[in-house]
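Could you look at this predicted model? Sequence included:
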Amino acid sequence: MNWFRNSSPYINAHRGRTFVVMMTGEVLDSPLLPSLVHDLALLNTLGVRLVLVHGARPQISRRLHAAGLETHFEHHTRITDSAALEAVIAAVGALRLKLEGLFSMGLANTPMHNASIQLISGNFVIAKPKGVRDGFDYQHTGEVRRIEVGPIRRQVDAGNVVLLSPLGSSPTGELFNLNAEEVASTAAIALAADKLIVLGDGVRINDEQQRILRELTPQEAGRLLADQRLQDSALERHLTAACHAASNGVARAHLLDAGDDGVLLKELFTRDGCGTMVTRETYETLRGARIEDVGGVLELISPLEADGTLVRRSRELLESEIQRFLIIERDGMVIACAALYPFPDEKVGELACVAVHPQYRSGERGIQLLRQLERRAREQGLERLFVLTTHTSHWFQEQGFQPADVHSLPAQRQQLYNWQRNSKVFAKTL
């Protein structure tokens, strides 16, 4: 039950927020699509204002192939002639009906029993022709001119889910084949959405050690795209859309592998998620503690106080000393802390209450806190740090601390030394 309890802050945080969720054409062919629709219905039930964007690339290609028509791409963009446009219209129309049917499910003993969700589509996307680029006439391939924000907002305000397709109409009445990622990112920006979520097939961005990159800034995402490290045109389109949205007012853009059943709920209702997030804001911050952080620090250190690793601190004591603490906060949760107690007459400082949440002990967060407190100590004119520890002497030695004697402590600190606890003393010259 812990996972459900831990999801409650996110349920409250997401209520009333606007999410633009894009599903690629490959996802719409997946056997997991009904489960994904159930999860989207759950978001709607929890008060999330949903705008869905669907792709249609593989469905269009199949219709063109069945009709014996060739298709050409330039810069990952399909050139759409009049015959191809008919295939686009047929594919998009079929997918709209498919999604409407899935959102209409209400059978007993299913997750959508009595859900009664209205999926609304219409001429919300206004398009313009792409024209001639580098000598290629893209014909009926277009670009997004604008998103009809007012009508969309009225629908989501009423609790409906809005569906946008990769097909837009122009003021002259023409239809244009659009890039679904462009529709999604442009809609997210225009609606001032809180999130853009891209659900694709096999979407995964790894670092050089083949570990998934959990977080990127738009600048880091831009460098990945410029270096052409992705070697996957679909992933390149997805990351470009995420980078565009995050650079233009959308707080967070998420890239998720829809082949992982429940990926949407894992990403939105767990602290670490399971995909890659492009965000303008730092998801994890190191900063000075404030009075409102006392509860989070107490929750972090209580297990360590219980097993004797740390000396017990009352809430009242912690409140009076909170300005001495640094914390690392991850999406609203205090996951690490440490404090510096200066003895200015002796030009010495005590490093105390170093704690890192068990789930986050592999990321060198303790070292980050130590380096920042060493910098703070130097700024205060301190020349040496000491620490008293019973359990973590090896870690402090690895960080340059040397064994020291109790009698080397400042006189005031010697008087407070707990001989029954028998902590070991380590010191480090700054």
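Now that the structure is in, tell me what you want to look at.

make it CA atoms for all contacts and neighbour counts henceforth
Will do.

Excluding residues flanking it in the chain, which one is nearest Thr77?
Asn179 (7.6 Å; CA to CA, 6 or more residues apart in numbering).

here comes the other one, which I'd like you to weigh against the first:
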Amino acid sequence: MSSNFNFNFVPWFRSVAPYIHKFRHQTFVIGLTGEGIAAGKLHGIAQDLALIQAMGVRIVLVHGFRPQVNEQLAAKGHVARYAHGIRITDSVALDCAQEAAGQLRYEIEAAFSQGLPNTPMAGATVRVISGNFLTARPVGIVDGVDFQHSGLVRKVDVAGIQRTLDMGALVLLSPFGFSPTGEAFNLSMEEVATSVAIELRADKLIFLTEVPGIRMQPDQPGGEDNPIDTELSLAAAQALLARLPGALQPADAGFYLQHCVTACKAGVERSHILPFAVDGSLLLEVYVHDGIGTMVIDEKLEALREASIDDVGGILQLIEPFERDGTLVKRDRTEIERDIATYTVIEHDGVIFGCAALYPYPEARTAEMAALTVSPQSQGTGDGQKLLKRVEQRARSLGLDSIFVLTTRTRHWFLKRGFQSVDPDWLPDARKRKYNWDRRSQVLVKKL
């Protein structure tokens, strides 16, 4: 039992270490929906945030309170009203919002204070500091609808938040802001988290929500059951939003996606949508290679895309040195032209810096990833990992269960990314017939 635990723990802990180094001193803005707190997930999330903070991450936590305010309204016999996905906050709703915010702040501070022995919080000292860091302005009248005490963020006290983070505290923000005249405005958690992430130039904006992420092709019939798209480029996210029907409401995946896009366009390089229902989803997204939800990433001048016939010359130029030294099996132009639809490429400023091909074997519910190549100039920048993720997405969208590679030189790179060694006899029959026994390539498989 003990040796088996050690066997699993040691490689796992080593695999997490690069992420601990990478995120130390970075700033994460976490948007936690009121639904997550109502579902009883606060204590687990507080423990995970305390753990992340202990590993050197600076955290701003913005809580929502939509269901809590609705509950208070119902108790007073008042109906919750929305327009354009924003609450219409009359004086009764404002009272309910202030009451709900006070209660939730108390619960959140209590959750971070539980240093019980034999729990993840033992020995943790998490100072939670909240304050009037937000200046707000009224939404006003839109399309004839008076939003009354509903507001939008006018200004974020960046210096005040930074000073608080520098003290080692976790900053807690409620979706409330005040005007310079002292008037209170009810804000949306999503808008507050997005505005704060942009103004702080945060490294990540993370929404913990009731939706599990963005599904592949959600706008297609039956798309609500498709696999989660673990990584969306900013361009792909914008294209998807443009196709989604109607006005986006809270609890729609697109409602959170539009805020991720806003953040990415304004310089927050990575935004995430995670399910609060999965225990440890924050840890799984931040410290595990494949993650669990959807990450929207601003690729700037980099394009990760399916190849076209115009890319054949660039692919040949890229792979030729690796064919010459024996790292890759030689492919001629005709073969690449014939198979160009199976290739994914990554380019920077119009120059191809990486490629990979996917050859499906549907009868065996698997596919081969072949010709994975990254230019020496961009090795170590994560291009290989991006190509792998995109190929995995393509394989998932074909309904396949796994992908495999044959390699003579890069076994360890694949092992670190979730592949496992198997005997060549594992290969689908059609691929086994083409296996070069003289080359003695190692076969590695990754379950999707």
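Now that the structure is in, tell me what you want to look at. The structure displayed is predicted, hence computed values, not measured ones.

Fetch the TM-score of the aligned pair.
The TM-score (TM-score structural alignment, normalised by the length of the first structure) is 0.69; 335 aligned residues with a CA RMSD of 4.0 Å.

burial count for the residue nearest to Thr77 of the first structure?
22 (other CA atoms under 10 Å).

how about the equivalent of it over in the second structure, what does it touch?
Matched by TM-score structural alignment, Asn179 of the first structure corresponds to Ser188 in the second structure. For Ser188 of the second structure, the contact set (CA atoms under 8 Å, 6 or more residues apart in numbering) comprises 64, 86, 152, 175.

most neighbours, which of those residues?
Comparing those by number of neighbours (other CA under 10 Å), Gly64 comes first, having 27 neighbours.

now for that residue: what does it line up with in the first structure?
For Gly64 of the second structure, the residue aligned by TM-score structural alignment is Gly55.

same deal with Pro227 of the second structure?
Taking TM-score structural alignment, Pro227 of the second structure has Arg211 as its aligned residue in the first structure.

Tell me how far that match lies from Ile117 of the first structure.
38 Å (CA to CA, to the nearest Å).

what does Pro151 of the first structure give?
Counting by CA to CA, the gap from Pro151 of the first structure to Ile117 of the first structure is 18 Å.

ok, the two, which is more surrounded?
Ile117 (18 against 14).

Tell me which residue of the second structure lines up with that one.
For Ile117 of the first structure, the residue aligned by TM-score structural alignment is Val126.

nearest residue to its match other than its sequence neighbours?
Per CA to CA, 6+ apart, closest to Val126 of the second structure is Phe112, 6.1 Å.

which SS state does Met277 of the first structure fall under?
strand (DSSP: H, G, I helix; E, B strand; the rest coil).

quick one: contacts for the counterpart of Val278 of the first structure in the second structure?
Aligned counterpart of Val278 of the first structure in the second structure: Val296 (TM-score structural alignment). Contact analysis of Val296 of the second structure by CA under 8 Å, 6+ apart lists 231-234, 237, 260-261, 264, 270-272.

now swap in Val27 of the first structure and tell me
Counting by CA under 8 Å, 6+ apart, Val27 of the first structure makes contact with 33, 199-201, 258.

tell me the contacts of the aligned partner of Leu173 of the second structure in the first structure?
The alignment partner of Leu173 of the second structure in the first structure, by TM-score structural alignment, is Leu164. Neighbouring residues of Leu164 of the first structure by CA under 8 Å, 6+ apart: 51-54, 121-122, 124-125, 183.

repeat that with 10 Å
Taking CA atoms under 10 Å, 6 or more residues apart in numbering, we find Leu164 of the first structure in contact with 20, 22, 51-55, 96, 120-125, 147, 152, 180, 183-184, 187.

rewinding a little: wait, what's in contact with the residue nearest to Val126 of the second structure?
Phe112 of the second structure neighbours (CA under 10 Å, 6+ apart): 42-43, 45-47, 49-50, 121, 124-128, 170.

Now tabulate the residues you listed in TSV and tack on secondary structure and distance to Asp203 of the second structure.
Shown next, in TSV, are the contacts of Phe112 of the second structure (DSSP: H, G, I helix; E, B strand; the rest coil; distance: CA to CA, whole Å):
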residue	secondary structure	distance to Asp203 of the second structure
Leu42	helix	23
His43	helix	25
Ile45	helix	20
Ala46	helix	20
Gln47	helix	21
Leu49	helix	16
Ala50	helix	18
Met121	coil	25
Ala124	coil	24
Thr125	coil	24
Val126	coil	21
Arg127	coil	22
Val128	strand	20
Leu170	strand	16
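
ok, those in the first structure, which still hold?
Counting by both residues aligned by TM-score structural alignment, their matches' CA atoms under 10 Å, the members of the contacts of Phe112 of the second structure that carry over to the first structure are 43, 46-47, 49-50, 121, 124-128, 170.

Against Leu241 of the second structure, how distant is His272 of the second structure?
Between His272 of the second structure and Leu241 of the second structure the computed distance is 16 Å (CA to CA).

the more surrounded of these two?
Neighbours were counted for His272 of the second structure and for Leu241 using other CA under 10 Å; His272 has more, 29 against 18.

The strand or helix carrying the more buried one maps to which residues in the first structure?
In the assignment (DSSP states H and E), His272 of the second structure maps to strand 270-275. Strand 270-275 of the second structure corresponds to residues 252-257 in the first structure, going by TM-score structural alignment.

biggest helix in the first structure by residues?
The single longest helix within the first structure, with elements called by DSSP state H, is helix 82-103.

quick one: that helix aligns where in the second structure?
Aligned by TM-score structural alignment, helix 82-103 of the first structure falls on residues 91-112 of the second structure.
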